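**Student:** Okay, sequence plus prediction incoming.
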Amino acid sequence: MAESAAFKDASGKLLFTVFINASTYDCGWPVKRNVVESGDVPGLVSGGWSPVYHYALYAEEPAGGSGPGTICTLALVRAVPVDGPGMLRGLPEGGPMPAETWTGPYFIAVELGPDVEKCGSVADAKAWWASSEGQQIKAAVASLTAG
């Protein structure tokens, strides 16, 4: 069964959504990826996932200078994607690959809201992540717990 919880600011702007057994990410294009930050999600360590989840924020610039501009992707990942060429949403350069074997009670995902993920540039992404809003989102994601 798929479930989700949306997190909004006081004005109603969608900041991010947590999904259980679902994700809306369904396409990608070539990008140059810059990992802004990654870290542990301590509350998910005891949830029975192997390998365990980490959070990662990366700014992805369209390859070749075309496209919608730099996109910020916040994700729960088992392995943090590397800087450099890849496909949007942390996919490897060759596109989607067969999923690595993992165990866990369910799939969990985090996605930034559509207005938040349009981050402008890598420098803008880093500045936003360091801002009050970015740090509040980081704290919320890092505080997720298995249940």
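**Tutor:** Received it, and whenever you're ready, just let me know what you need.

**Student:** contacts and neighbour counts: CA atoms only from here.
**Tutor:** Fine.

**Student:** how much space between the closest residue to residue 2 other than its chain neighbours and residue 59?
**Tutor:** Nearest residue to residue 2, sequence neighbours excluded (C-alpha to C-alpha, 6 or more residues apart in numbering): residue 21, at 4.9 Å. Applying C-alpha to C-alpha, to the nearest Å, the value for residue 21 to residue 59 is 25 Å.

**Student:** Neighbour count for those two, which is higher?
**Tutor:** Per other C-alpha atoms under 10 Å, whichever of residue 21 and residue 59 has more neighbours is residue 59, with 31 against 13.

**Student:** which one is that one nearest to, not counting chain neighbours?
**Tutor:** That would be residue 72: by C-alpha to C-alpha, 6+ apart, it lies 4.5 Å from residue 59.

**Student:** what's near enough to touch the one you found?
**Tutor:** Neighbouring residues of residue 72 by C-alpha atoms under 8 Å, 6 or more residues apart in numbering: 57-60, 112, 116-119, 125.

**Student:** a markdown table please, covering the residues you listed and showing distance to residue 82 and secondary structure.
**Tutor:** Shown next, in a markdown table, are the contacts of residue 72 (distance: C-alpha to C-alpha, whole Å; DSSP: H, G, I helix; E, B strand; the rest coil):
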| residue | distance to residue 82 | secondary structure |
| --- | --- | --- |
| 57 | 12 | strand |
| 58 | 10 | strand |
| 59 | 12 | strand |
| 60 | 11 | strand |
| 112 | 20 | strand |
| 116 | 22 | coil |
| 117 | 19 | coil |
| 118 | 21 | strand |
| 119 | 19 | strand |
| 125 | 17 | helix |
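
**Student:** From residue 107, how far off is residue 19?
**Tutor:** Distance of residue 19 to residue 107, computed by C-alpha to C-alpha: 8 Å.

**Student:** Check it against this one:
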Amino acid sequence: MDGRVANIPRGPITGEFVTFKDAKGRTLFTVDVGFSSYDYGWPVRRTVVESGAVPGLSQAGWTPPYQFAFYAEEPLSGPGTDTVCTLALVREVPPDGPGMLRGLPTGEPTTVPSSWTGPFLGVELSQVIEKCGDVAAARAWWASQEGQQFKAVLLSLRAS
């Protein structure tokens, strides 16, 4: 995997992005600092496949510390019928069960508590990879060599 950093202005904010590509140049995923392109959601049934600490980010002293979460979300309504896989850096792992796409809770979005410190960090899987078919396929992909490489990259992140 190859990752390159880019600074891209988004209005008054400059977001930093690192896009990881394979040897063939296929985009695998992007790590974002200060920006997310996810701005939509619909009702889903969520299954968290795995979550855990990111040691290099935990050492930054941000509260609460970042964790990774990989989950599959089956649409209950909305424009799509396929399960969407999401790999995320989160402060709180979203619960299994009903919710909104991308780990959001049901109902109105909540604001970030003022006690939280540190930057916004995000991960976005490529559109090809995020369309994982169903929960069983999501579990199989996460257990695959490629899925475990993605996990290894997230676990290697360090705050500086």
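**Tutor:** Now that the structure is in, tell me what you want to look at. What you are looking at is a predicted structure, and each value in this text was computed from that prediction instead of being measured.

**Student:** hmm, back to that, which of residue 19 and residue 107 of the first structure has more neighbours?
**Tutor:** Between residue 19 of the first structure and residue 107, counted using other C-alpha under 10 Å, the more crowded position is residue 19 (18 against 14).

**Student:** Find the residue closest to the more buried one in space, skipping its chain neighbours.
**Tutor:** Excluding the flanking residues, the one nearest residue 19 of the first structure by C-alpha to C-alpha, 6+ apart is residue 4, at 4.3 Å.

**Student:** Show me where the first structure has its helices.
**Tutor:** Shown for the first structure, the helices assigned by DSSP state H span residues 122-130, 132-142.

**Student:** looking at those helices, which is buried most?
**Tutor:** Burial of the helices of the first structure is given as mean neighbour count (mean count of other C-alpha atoms under 10 Å); helix 122-130 ranks first at a mean of 17.

**Student:** which stretches of the second structure form strands?
**Tutor:** Using DSSP state E, the strands of the second structure run over 2-10, 13-21, 27-33, 43-53, 67-75, 83-90, 97-100, 121-125, 131-133.

**Student:** Can you lay out the ones you listed as JSON lines showing distance to residue 158 of the second structure?
**Tutor:** Conversion of the strands of the second structure to JSON lines gives the following (distance: least, C-alpha to C-alpha, whole Å):
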{"stretch": "strand 2-10", "distance to residue 158 of the second structure": "15"}
{"stretch": "strand 13-21", "distance to residue 158 of the second structure": "13"}
{"stretch": "strand 27-33", "distance to residue 158 of the second structure": "12"}
{"stretch": "strand 43-53", "distance to residue 158 of the second structure": "12"}
{"stretch": "strand 67-75", "distance to residue 158 of the second structure": "12"}
{"stretch": "strand 83-90", "distance to residue 158 of the second structure": "13"}
{"stretch": "strand 97-100", "distance to residue 158 of the second structure": "29"}
{"stretch": "strand 121-125", "distance to residue 158 of the second structure": "12"}
{"stretch": "strand 131-133", "distance to residue 158 of the second structure": "28"}
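
**Student:** show me the contacts for the residue minimising distance to the centre of the second structure.
**Tutor:** The second structure has residue 88 as the residue nearest its centroid, 2.1 Å off, counting by C-alpha atoms, centre = their mean. Neighbouring residues of residue 88 of the second structure by C-alpha under 8 Å, 6+ apart: 68-70, 122-124.

**Student:** Okay, the aligned residue in the first structure for it and residue 110 of the first structure: tell me how far apart.
**Tutor:** Aligning on TM-score structural alignment places residue 88 of the second structure opposite residue 75 in the first structure. Going from residue 75 of the first structure to residue 110 of the first structure by C-alpha to C-alpha gives 5 Å.

**Student:** Tell me which of the strands of the second structure approaches residue 146 of the second structure most closely.
**Tutor:** strand 27-33 (9.5 Å; C-alpha to C-alpha).

**Student:** thinking again about what came up before, which among the helices of the first structure is found nearest to residue 96 of the first structure?
**Tutor:** Ranking these by proximity to residue 96 of the first structure (C-alpha to C-alpha) places helix 122-130 first, at 23.7 Å.

**Student:** ok now that closest one, how far from the chain's centre?
**Tutor:** Distance, stretch centre to chain centre, for helix 122-130 of the first structure: 15 Å (C-alpha atoms, centre = their mean, to the nearest Å).

**Student:** quick one: it aligns where in the second structure?
**Tutor:** Taking TM-score structural alignment, helix 122-130 of the first structure hits residues 135-143 over in the second structure.
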